[in-house]
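K.L.:
Give me a 3D structure for the following:
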Amino acid sequence: MDSGVILGDILNLLAGLNDVKLCYVPRLANEAEHGQTKFALRCDEDKYWMEDFPLCIQDIIAKEATVLA
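P.N.:
Sure thing, here's the model as predicted:
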């Protein structure tokens, strides 16, 4: 799917919301999301996780948890 189409869909959804602010977050500041996105791009089917983090980002989550502790 074209990323422009996805972005257009997001902007259309946000148009109906009043108190929404979008901002850029550098990849290094959000490694867990970046890892999950890379994983999702390789998947051919929907994936759902309940309670546990996906294996592809468990190490990143553990590292971030020690920094925040």
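K.L.:
make it CA atoms for all contacts and neighbour counts henceforth
P.N.:
Noted.
K.L.:
any idea how far the residue positioned nearest the centre of the chain is from D9?
P.N.:
Nearest to the geometric centre of the chain sits E33, at 3.8 Å (C-alpha atoms, centre = their mean). Separation of E33 from D9 (C-alpha to C-alpha, to the nearest Å) stands at 20 Å.
K.L.:
for comparison, sequence B:
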Amino acid sequence: MGMVIRNHNGIVMVVGAQRIHASFSPMIAEVVAFLRGIDLAIEKGMLPIVVETYALSVMNLVRAGCPISSDIGLVIGDVMARLQSIIGSKVVFVPRMANYVAHTLLKMALSLSHDRFWTEEYPLCVERYILDEYPV
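P.N.:
Just a heads-up that it's a prediction; the model follows:
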């Protein structure tokens, strides 16, 4: 999975590339990425949290709540509990191209032997896209 955490001004603060060593459906993998990103933002004190996703079906499941008895419902329950505990947190839809940095980090994660996180810096594979959004 690929994660990008930005501050309230949109400046990149933390990026991460992490392999999931399990066989999840793409939808469950997306929700697990939500959860890991939320936990990382909480750990870094970056609150409130706005989760941006291009997975419209997953966003709708999180917003509506999903039956806990379903496979994906267990993870969505954890996501909802975290977001509901932080005032002002929400999940919003963004086009895939607006989430290009996270998508590029996801591709990078596939070749990693261990998880990688960068704080207030980022790997070269996403530098161009970040600088295009927020030139120095």
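K.L.:
coming back round to it: any idea what the residue nearest to the centre of structure 1 aligns with in structure 2?
P.N.:
When structure 2 is aligned by TM-score structural alignment, E33 of structure 1 is paired with A102.
K.L.:
quick revisit: okay, the residue nearest to the centre of structure 1 and N12 of structure 1: tell me how far apart.
P.N.:
23 Å.
K.L.:
Could you pick out the longest helix of structure 2?
P.N.:
Criterion DSSP state H: the longest helix present in structure 2 is helix 26-43.
K.L.:
who touches the helix or strand just after that one?
P.N.:
Using DSSP states H and E, the helix or strand that directly follows helix 26-43 of structure 2 along the chain is strand 50-53. Residues outside strand 50-53 of structure 2 that contact it (C-alpha atoms under 8 Å, 6 or more residues apart in numbering): 34, 38, 59, 89-96, 99.
K.L.:
so how far is strand 50-53 of structure 2 from its chain's centroid?
P.N.:
7 Å (C-alpha atoms, centre = their mean, to the nearest Å).
K.L.:
so the helix or strand following it aligns onto which residues of structure 1?
P.N.:
Next along the chain after strand 50-53 of structure 2, taking DSSP H and E as the criterion, comes helix 56-64. Counting by TM-score structural alignment, helix 56-64 of structure 2 falls onto no part of structure 1.
K.L.:
what's helix 56-64 of structure 2 in contact with?
P.N.:
Contacts of helix 56-64 of structure 2 (C-alpha under 8 Å, 6+ apart): 27, 30-31, 53, 76, 79-80, 91-93.
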